[in-house]
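Enquirer: The following block contains a protein sequence and its predicted model.
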Amino acid sequence: MLIGRLTKDPELRYTPGNGTAVTRATIAVDNYNSKTGEKGADFIPVVIWGKQAENTAQYMTKGSQVAISGRITTRSYDAKDGTKRYVTEVTADMINGVQFLSKGKVNEMNQDPGNTFDSMGFDDGMTPVDDGDMPF
């Protein structure tokens, strides 16, 4: 399970032949070294298949936070210069492998960031509660 932010907009493609949707993305996962106090990030390539691939490409953009549940896969190929290249990436699980943790394209277009309470669709008779007034 990895939680991170997309480093760029996801790239949706379809496989030749059967036309299965596949999205490739890279997520930046926070990395903290407690000994040195340095903060950093690991950049993890992710592959998403099927309907999740289409939804990720449609609704998520660069900077969106996502949770990826999947497995590490390795593959190799021969590059144009004749050398063998190895790729390690995370392949998201087919069911619930991608969860959106922040606003995506649709939410950003439909919400007024100045007043998120109004855009949640609550009745006019409801008022927001200040967390400072909560007894727990």
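Expert: That came through fine. Residues are numbered from 1 along each chain as shown.

Enquirer: C-alpha from now on. contacts and neighbour counts both.
Expert: OK.

Enquirer: Enumerate the positions of the lengthiest helix in the chain that are buried.
Expert: Longest helix of the chain, by residue count under DSSP state H: helix 50-59. For helix 50-59, a neighbour-count test (16 or more other C-alpha atoms under 10 Å) marks Gln52, Ala53, Glu54, Thr56, Ala57, Gln58, Tyr59 as buried.

Enquirer: Next, format those residues as CSV and append distance to Lys84.
Expert: Listed next are the buried residues of helix 50-59 as CSV, based on distance: C-alpha to C-alpha, whole Å:
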residue, distance to Lys84
Gln52, 31
Ala53, 28
Glu54, 31
Thr56, 31
Ala57, 30
Gln58, 34
Tyr59, 35
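
Enquirer: one step back: what's next to whichever helix or strand comes after the longest helix of the chain, contact-wise?
Expert: Toward the C-terminal end, the helix or strand that comes next after helix 50-59 (DSSP states H and E) is strand 65-68. With C-alpha atoms under 8 Å, 6 or more residues apart in numbering as the contact definition, strand 65-68 has outside contacts at 1-6, 92, 97-103.

Enquirer: here comes the other one, which I'd like you to weigh against the first:
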Amino acid sequence: MNNVSLIGRLVHDPDLKRTQDGKAYTQFNLAINRYMSQAQKEEKKLEGKSTADFPRIVAFGKTAENCCKYLQKGAMVSVIGKVTTSNYENNAGDVIYTTDITADRVTFLEPFNSEYRKTPLREDAV
């Protein structure tokens, strides 16, 4: 079964894009803290290693439009979706393989006037 459930904070503002056939989509990364004791976290920080993971989330259609309209960097969300893999050829002719989380559902976990919201809602996003 391919089912993923994540909770994290947006690393950057999502941007609305369109596929060649006009379907809305967006991509953003989530910062998801790894489960570990405080001592383990301190040890990792001293070693210069990350204590979080940053998976790329891809959303389509109305979900993408709502993410771009209402979410900003730092917002906490829950994502339910599936792991998807794909590949493409870059300009140098190398095949690049990617692994993403395709969101079926994105739930906003904070009110829109959260302390993490530095600027007003972006009405120009959609």
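Expert: The structure has been received and is ready for your questions. If you're wondering where the values come from, they're calculated on a predicted model, not measured in any experiment.

Enquirer: on that earlier part again, buried subset of the contacts of strand 65-68 of the first structure?
Expert: Among these, those classed as buried by 16+ other C-alpha under 10 Å are Leu2, Ile3, Gly4, Arg5, Leu6, Ala92, Gly97, Val98, Phe100, Lys103.

Enquirer: Between all of those, which two are at the greatest distance?
Expert: Farthest-apart pair in these is Ala92 and Lys103; separation 20.0 Å (C-alpha to C-alpha).

Enquirer: Nearest residue to the middle of the first structure?
Expert: In the first structure, the C-alpha nearest the mean C-alpha coordinate belongs to Val66, at 3.2 Å (C-alpha atoms, centre = their mean).

Enquirer: In the second structure, what sits opposite that one in the alignment?
Expert: Correspondence of Val66 of the first structure to the second structure, assessed by TM-score structural alignment: Val77.

Enquirer: Check the gap between the nearest residue to that match once chain neighbours are set aside and Tyr70 of the second structure for me.
Expert: Closest residue to Val77 of the second structure apart from its sequence neighbours, by C-alpha to C-alpha, 6 or more residues apart in numbering: Phe108 at 4.7 Å. According to C-alpha to C-alpha, to the nearest Å, Phe108 of the second structure and Tyr70 of the second structure sit 9 Å apart.

Enquirer: ditto for Glu42 of the second structure
Expert: 34 Å.

Enquirer: and if you look at Thr19 of the second structure?
Expert: Thr19 of the second structure sits 21 Å away from Tyr70 of the second structure, going by C-alpha to C-alpha.

Enquirer: now do Asp104 of the second structure
Expert: Here Asp104 of the second structure is placed at a distance of 17 Å from Tyr70 of the second structure (C-alpha to C-alpha).

Enquirer: same question, Tyr97 of the second structure
Expert: For Tyr97 of the second structure, the distance to Tyr70 of the second structure - C-alpha to C-alpha - is 30 Å.

Enquirer: okay, now the alignment partner in the first structure of Asp13 of the second structure: neighbour count?
Expert: Mapped onto the first structure by TM-score structural alignment, Asp13 of the second structure lines up with Asp9. Counted with other C-alpha atoms under 10 Å, residues neighbouring Asp9 of the first structure total 18.

Enquirer: I'd say Asp9 of the first structure and Arg24 touch.
Expert: No - the pair Asp9 of the first structure / Arg24 is not scored as a contact, 9.4 Å apart, by C-alpha atoms under 8 Å.
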